[in-house]
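1. predicted model and sequence below, questions to follow.
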Amino acid sequence: MSSVAGIRLALCSLRYGPQTGVPFAFFCRKSHSIADPMSTNSEKLSSSRGMSNVADQKQTKRFTVDLSELEKELAIVKSFKKIKRYVTDPGLVNNILYGLDPWDHRTTPIIMECNPGPGVLTRALLDAGCNVVALEGTAKFLPVLKKLEQDACGSLSVLHCDFFRLDPDTENAVEPPSMFSNDLMERIGINEVPWDTGIPIKIFGILKKEKERYLLWRYIYDIYERLSIFRFGRIELNFFMTEELYKNLAAKPGEHRRYRALAVLCNVAFDIQLLHKEHISTFYSSKNVKSPSIDNSEESLRDNLCLVRLTPRKDLFSEQFPPQDGKMFVNMVKQCLTKRKSEILTNLDSWSPGDGEQLLQLLDLPANARTGDISPEDYKLLFELLTNSEDFSQSFVFETCENIPCFAF
């Protein structure tokens, strides 16, 4: 359709409904917001507007930990030169179980645990009746995990693999702990399923602070193009990340310091839940950490890890938004959010000359709307309208974004 006529048709359809014999694409406005993180350590979230929290769930049993049997494995942790964190605290174990809710028998997804180390949480998941795949990147932990696998009667599979090193950028054969996602899924018996089916796998892991943004950007590109693990369906991510990163994901339009491309793209692609918050001192670590902070300063945000659930949205893809357009959408959002106080009309007129104001009117947005004030849902709707315009300059989006590094966002 021509750009101006197409916009008028879409606006007419939204206001009056479809006309007989006239094809059209219907766009609806949806509202998704995120609550602020918890204010106290080791505390469960209460329900808040706009965010689905883990609350009022049944927990049928609690797991107890006997670390005396794991002295050798814990000594391995202390020998590491770089900081690595593992789950060994009984209270933390039970809080993670509460968040993952392995007693929900409506669905039976596999739980994939990333770098379980001594295997304390692994034992708890098995005790809760889960089918677990343990991906361990450190060879020294494999003997105890393999012994646990032998005793698990088929409920546990242990692989020498680092989940965060999946799909290296090479066409050559790779050696453990690197692995290609196709090989991983084949070894654990997971086939590709339609996007609108259930959750086949729940992944649990702890993101390293120095790599968490890089990894999250990697998963953004993967999900929008349905690559890597997302080829196999709506894989749910459950990650401990810094509270600072979580607050960035939780930022709302208008919060220009934190509201950036990563927040917009994550909120379009995922339902986001904050499950739990824990001080870093609770984790068993290769190095000592300082005692809990008593203030609420920006520095204290680095002392807490937030367990965040990222569930791919069932309605992410459609005829108007296929995976083939995913990378283009990511690049468009990145370009818009480079200057969060600039007017988005400039971008729209560059991509579809002369149509910017009508596009904004279609979504009830003011002509002077700033890029940092546009909701994630409206960014997706704008993109869907733009791609239906014959005047949309797709090459412009790619050319202007191809040299912009992810860490700038």
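-> Structure's in. What do you need? Numbers count the residues shown, from 1 in each chain.

2. contacts, neighbours, all on C-alpha from now
-> Noted.

3. now for the closest residue to Pro118 other than its chain neighbours, how many residues are close by?
-> Leaving aside its sequence neighbours, Pro118 sits nearest to Glu73 (Cα to Cα, 6 or more residues apart in numbering; 5.5 Å). Look at Glu73: counted by other Cα atoms under 10 Å, it has 17 neighbours.

4. in addition, the following structure is provided for comparison:
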Amino acid sequence: MSVPPAPPPPPPPLPPLREVIARHGLSASKALGQNFLFDAQLLGRIAAIPGPLDGKAVLEIGPGPGGLTRALLAAGARVTAIEMDRRCLPALDELAQAHPGRLRVVEGDAMRIDHDAQMGEPYAVVANLPYNVGTALLVRWLGAAAWPPRWRSLTLMFQQEVAQRIVARPDNAAYGRLAVLAQWRSTARLAMKVHRSAFTPPPKVMSAIVHLEPAAMPEGVSPRVLERVTEAAFGQRRKMLRQSLKGLPGAIEALDAIGIDPRRRAETLAVEEFVALARVLS
């Protein structure tokens, strides 16, 4: 009777992240908007926000030396990480070798890469986004022409002020274009606040994590039209709609058609009213 071969030994434990960073001579780049997180417990809590990840595909933007990447791998995810800082690639390669077949590192600019093509399957996005591209990436994900999108959830770190703008409601100083674009066909919630002291180096501002999931898309509305409407309306947010929207062909007539007083200001309109306006203009 043959004896089955013994299973391979488990991989050796990973060295502490601080040791990896020191060994590779890494430091956070201000130009790239980097701030490193070392607290494994905090990173584990972030990785848990989107729910169970065992065996699921996850896209991470800007992993740096791999702090959050470690937490995602520990949760069982299959991670594709896009990193443009070549200094971090050796540290990420070590992490990939410790988790064979579960971490793929793509070198490049996340703003120029087709995320759906890279993933090739439904995926979650979990990222401590570089501050200098976070909003632009969010608007890109939210503006997908095809809906529901290939991504199944977005769990994203922002400056706290930006996070509050994403989840804000009408008649609030934080309410604006970003809130409408986030909420018209997705649900958005502030999942966790992160103190500036958790980062190395500490940023000057507090941070927060927003979790978004796609919802049903209102019929008859073009995402591009909604973007133009919100850009015009909030571009002069202190002015009445009859002033801020006068440069948008048909907008004033559309307000009358759906019964919105043109003397109102953009910050008083509910998301549903912006959607109704965009539907008429679409």
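-> Sure thing, it's come through. Only a predicted model underlies this, so the values are computations on that prediction, with no experimental measurement involved.

5. TM-score for these two?
-> The TM-score (TM-score structural alignment, normalised by the length of the second structure) is 0.78; 267 aligned residues with a Cα RMSD of 3.4 Å.

6. do I have it right that the residue nearest to Pro118 of the first structure meets Phe141?
-> Yes: using Cα atoms under 8 Å, Glu73 of the first structure is in contact with Phe141, at 6.8 Å.

7. common neighbours of those two, please.
-> Residues touching both Glu73 of the first structure and Phe141 (Cα atoms under 8 Å, 6 or more residues apart in numbering) are Gly117, Pro118.

8. grab the longest helix from the second structure for me.
-> Identified as the longest helix of the second structure according to DSSP state H is helix 223-235.

9. superposed on the first structure, what's the mean shift for that helix?
-> Superposing on the first structure places helix 223-235 of the second structure at an average distance of 1.7 Å from its equivalents, by mean Cα distance after the TM-score superposition for the first structure.

10. enumerate every residue touching Ala233 of the second structure.
-> Leu241, Ser244, Leu245, Arg265, Ala266.

11. map it onto the first structure.
-> The alignment partner of Ala233 of the second structure in the first structure, by TM-score structural alignment, is Cys336.

12. how close does its match sit to Asp373 of the first structure?
-> To Asp373 of the first structure, Cys336 of the first structure is 11 Å away according to Cα to Cα, to the nearest Å.

13. same deal with Leu159 of the first structure?
-> For Leu159 of the first structure relative to Asp373 of the first structure (Cα to Cα), the value is 45 Å.

14. Val4 of the first structure too?
-> Applying Cα to Cα to Val4 of the first structure and Asp373 of the first structure gives a distance of 25 Å.

15. again with Phe230 of the first structure
-> On the measure of Cα to Cα, Phe230 of the first structure and Asp373 of the first structure end up 30 Å apart.

16. okay, the one helix or strand Ser395 of the first structure maps to sits on what stretch of the second structure?
-> Element membership for Ser395 of the first structure (DSSP states H and E) is helix 394-401. The counterpart of helix 394-401 of the first structure in the second structure, using TM-score structural alignment, is absent.

17. which of the helices or strands spans the residue sitting nearest the centre point of the second structure?
-> Nearest to the mean C-alpha position of the second structure, counting by Cα atoms, centre = their mean, stands Leu156 at 4.0 Å. Per DSSP H and E, Leu156 of the second structure falls inside strand 151-159.

18. how about Leu381 of the first structure?
-> Here Leu381 of the first structure sits within helix 376-387, counting by DSSP H and E.

19. from the chain's centre, how far out does that helix sit?
-> Chain-centre distance of helix 376-387 of the first structure: 20 Å, with Cα atoms, centre = their mean, to the nearest Å.

20. which helices and strands sit right next to that helix?
-> With contacts taken as 3 or more Cα pairs under 8 Å, 6 or more residues apart in numbering; DSSP states H and E, helix 376-387 of the first structure sits against helix 261-269, helix 326-336.

21. okay, the ones you listed in JSON lines with distance to Ser318 of the first structure next?
-> Shown next, in JSON lines, are those (distance: least, Cα to Cα, whole Å):
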{"stretch": "helix 261-269", "distance to Ser318 of the first structure": "13"}
{"stretch": "helix 326-336", "distance to Ser318 of the first structure": "11"}
